[in-house]
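Undergrad: compute the structure for the input listed below.
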Amino acid sequence: MKGIVIGGTRSGVGKTVATLAIIRALQEQDYTVQPAKAGPDFIDPSHHERVAGRPSRTLDRWLQGDTGLRRNYYRGDGDVCIVEGVMGLYDGDGSSTAMVAESLDLPVVLVVDAKAGMESVAATALGFQRYTEHTDTDIDVAGVVAQRAHGGRHERGIRDALPDDLMYLGRIPPRDDFEIPDRHLGLHMGDKVPLPPGVLDEAAEHVRTERIVDIARTPPHPPHVEHETRQPETNKRVAVARDEAFRFYYPATIERLRERANVVTFAPTAGDELPDCDGVYLPGGYPELHAATLENSPAIRQLGTAAAEGCPIVGECGGLMTLAETLTTTDGDTHRMAEVLPADVQMHGRYQALDHVELRARERTLTADSGQSLRGHEFHYSSASVAGDSQFAFDVERGDGIEDGRDGLYEYETLGTYCHVHPASGAFDAFLEAM
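TA: Below you'll find the predicted structure:
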């Protein structure tokens, strides 16, 4: 499967709209498109999935390493893979868009804001193309899409100013309805404010999608590892929360759990009870938006009993918040949560942590052996005040964690972290083995 990376000069330049428009246009041309996202993100992929009709792959060098990144790429399926970048092309020391493009040896289409420039747009793009000469990253910036560009003289000025080795690949007009509203963790989810197909068709009208397919390349296959064997099935039953409050999970995580166990989903905000199971996974999401409902949810109330009886439970970020004693929203309303972990969570108006994370296990825990390192990411607007005698499973070697360089609040066989880990870390295999 050949692919291409849609990079940007900065965050907010319009990469997501450009990516969605290209996916939609290629599908209309009878291509099967596999979407992907560079970097740890759950929101942009929800927009990809809504347009492409298939889950978006997460591609992150920090989380997966070069080989794991390529393996995850090749778990996708389609005629062409469209990879949306993260932030600006070179931003991020853990796994930038440029690093992902280098690991896969894919060309980059650079999205540049053309709202107030012509020749300067070309100069900006040329600077991004040449900047790779001053870094340790070797990438091919092959072409440019001009975002918020008019036609006529404006378009000609940009196109004619580009050097021969930097292809003009079209423009997206300046239209208010080509924007996706923001919320505090980024864009709204794809099913909340989707861009209608007609809008995406208009956005892609002046993009040269055939040329984009022409310059796409097939990445090298990951090396075969002789000792790598398929992990055995466990016959375990894992309950996974999936609803409006619990939406942030990597597709690869659910795939991994399904490979080795029977996965049953439940919706706490819909009044579901906790299913009969051997373990529970609470992914991240927006529990703060549904705190009043979760406070009275049968499943959340039953988590306390299940935890006290020794059922293994893992909660990540929003899952951690739900497992706490209380959750206080930015409006000042305090809601009782599952009351499993000795912490009170407070929402804030500004994010409290945003980074790639590395944790080291203090002793054997649900997702790691003693001394084992796990890599993940954190992005949250809450903080947790924990009891003085609380137990922590991890020391934080990179990132913030819950408190004082520690993460993994632990009680019974329940583990709550602010860190989202990828299955490439082995954390979910360890979780299954602990059941």
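Undergrad: contacts, neighbours, all on C-alpha from now
TA: Will do.
Undergrad: quick check: D79 vs R71, distance?
TA: As judged by Cα to Cα, to the nearest Å, D79 and R71 stand 17 Å apart.
Undergrad: which residues touch the residue of the chain positioned farthest from its centre?
TA: In the chain, R153 marks the outermost C-alpha relative to the chain mean, sitting 38.7 Å out by Cα atoms, centre = their mean. Residues counted as contacts of R153 (Cα atoms under 8 Å, 6 or more residues apart in numbering): none.
Undergrad: mind checking how far the residue lying closest to A292 once chain neighbours are set aside is from E325?
TA: Spatial nearest neighbour of A292, excluding adjacent residues (Cα to Cα, 6 or more residues apart in numbering): H335 at 6.4 Å. When Cα to Cα is the yardstick, H335 and E325 sit 9 Å from each other.
Undergrad: ok, W62 next?
TA: Look at W62 and E325: by Cα to Cα, they are 33 Å apart.
Undergrad: one more, for comparison:
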Amino acid sequence: MKGLVLGGVSSGVGKTVATLATIQALSDAGREVQPAKAGPDFIDPSHHEAVAGRPSRTLDLWLCGADGLRRNYARAGLADGARAGTATEPSTPTPDICVVEGVMGLYDGDASSSAMVAAELDLPVVLVVDAKAGMESVAATALGFREYAAEIGRDIDVAGIIAQRAHGGRHERGVREALPDDLEFFGRIPPNEALEIPDRHLGLEMGSESALPRAALREAAETLETDRLLAAAREPTAPERERVDPTAVDATIAVASDRAFCFRYPATIERLRDRADLVTFSPVAGDPVPDCDGVYLPGGYPELHAAALESAGTLAELGARASEGLPVFGECGGLMAMSQSLTTTGEDDAEREPGTGTTHEMAGILPADVTMHDRYQSLDHVELEAIDDTLTARAGETIRGHEFHYSSATVDSDARFAFETVRGSGIDGDHDGLVAYHSLGTYAHVHPESGAFDRFLEFAAGTRE
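TA: Model (predicted):
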């Protein structure tokens, strides 16, 4: 599967809109497009899926490692049935081109920048440049980004640009003609207020909530040059070692899936489904906890639905089941839901007026009380070392992940932690992972390439036995 990386000159330059317009343009040209995201984000991929009609892959060097990155890309190039290892008819055709949205500016990020991902996969970079107030300067910026790769000794192929917020006519011609011959002009994204995605804490609103109008997206797609994009795309570097799929385990895993628990990587769901039986349930809707051997609570926005979560009854039932020994693994928003209480700011609570935040009871599994803040409390790639055997790692093992949260947790004096933080803030600056019964809640999100979910499955199956 050939691919391209859309890298930006900075954060906020319009990479997501340019990526969505590119997906739309290639789809309209008859191509089956696989979206992907460099970096650990969950929100931008939800917009990719709304346009492409298939889940967006996570390509993060820190989370996956080099071979894991390549395997994840290669796995994305399979039809749904082949990814699941089944002989069933796939629900979507095999993709033939991958569009990877970058993270921040092209070279920004010491753990997994867009440039690192592009270099590891040997994919060309299409640079998204804000052209609203420039022409020759746009070309100079693109040339500087290409030459900088040589200065730092990185093999980054900046193939050309997409001019964001560029008008047609003289403006477009000025940008196009200023580019050197070896930098392609792949088209422009015209200024259009309809192409602005609303945002909130943690980033943009989800694609299921605020998808861009298809008419505006198609209008932007028409100004992109799909033939040039397709000609520039190329096949990535293959993984050195193919993944050996672990054997199935005799376990059923229940995954919370609704507006409060919506941050999960496609590869995570694939791994759980490949090795065990998987069922979903909605704590917001008050679904009963399924008959299962383990529960996964992904991240998301429990603070936006705290009143509903408190009154629905599912979390209270989950707390009772956990106290009886049911393994529950929660990440970030999942940790918040597993706590004793969650105090909102009001601005983040869909049930209340701004400035009137309140405290809601949660599942009561973990000895912590969580409070939301107006400013983010942590944002980083993390590395954790297991203190003792736990739900996602054995003693002494390290796992890598990512944390981004606006909440903080005040823990009881007798709280037990699962991990020491080698990198990152965790819960108290030095530790992450609260442990109670057979359950674990972390601020870190992890990818299945870390091995954490395999350990979780084996633990759940062992508990069943």
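Undergrad: can you give me the TM-score here?
TA: Between these two chains, after superposing, the TM-score reads 0.98 (TM-score structural alignment, normalised by the length of the first structure); 433 aligned residues with a Cα RMSD of 0.9 Å.
Undergrad: D79 and R71 of the first structure: which has the busier surroundings?
TA: Taking neighbours as other Cα atoms under 10 Å, D79 of the first structure and R71 compare with R71 leading, 17 against 14.
Undergrad: residues contacting that one?
TA: H221, P222.
Undergrad: that one and C317 of the first structure, how far apart?
TA: Distance, R71 of the first structure to C317 of the first structure, using Cα to Cα: 26 Å.
Undergrad: show me what P107 of the first structure lines up with in the second structure.
TA: In the second structure, the residue equivalent to P107 of the first structure is P124, according to TM-score structural alignment.
Undergrad: pretty sure that match contacts A118?
TA: Yes: at 6.7 Å, P124 of the second structure and A118 qualify as touching, with contact defined as Cα atoms under 8 Å.
Undergrad: of those two, who's got more company?
TA: A118 (27 against 24).
Undergrad: quick one: secondary structure of the more buried one?
TA: helix (DSSP: H, G, I helix; E, B strand; the rest coil).
Undergrad: just give the closest residue to E120 of the second structure, not the sequence neighbours.
TA: Distances taken as Cα to Cα, 6+ apart place A66 nearest to E120 of the second structure, at 6.9 Å, with adjacent residues excluded.
Undergrad: any idea which element that neighbour lies in?
TA: With secondary structure defined by DSSP states H and E, A66 of the second structure is part of helix 61-76.
Undergrad: mean per-residue distance, that helix versus the first structure.
TA: In the superposition with the first structure, the average deviation recorded for helix 61-76 of the second structure is 0.6 Å (mean Cα distance after the TM-score superposition for the first structure).
Undergrad: and that helix, which stretch of the first structure?
TA: Here helix 61-76 of the second structure aligns to the first structure at residues 61-76, judged by TM-score structural alignment.
Undergrad: got the buried residues for that stretch?
TA: Neighbour counts over stretch 61-76 of the first structure (16 or more other Cα atoms under 10 Å) mark 61-74, 76 as buried.
Undergrad: any idea which of the residues you listed is closest to M347 of the first structure?
TA: Using Cα to Cα, L63 is the member of the buried residues of stretch 61-76 of the first structure that lies nearest M347 of the first structure, at 26.9 Å.
Undergrad: ok, that closest one touching H422?
TA: Yes: L63 of the first structure is within contact range of H422, at 6.3 Å (criterion: Cα under 8 Å).
Undergrad: ok, back up a step: distance of the closest residue to the match of P107 of the first structure other than its chain neighbours relative to R259 of the second structure?
TA: Once flanking residues are discounted, P124 of the second structure sits nearest to D157: 5.0 Å by Cα to Cα, 6+ apart. The spacing between D157 of the second structure and R259 of the second structure, counted by Cα to Cα, is 39 Å.
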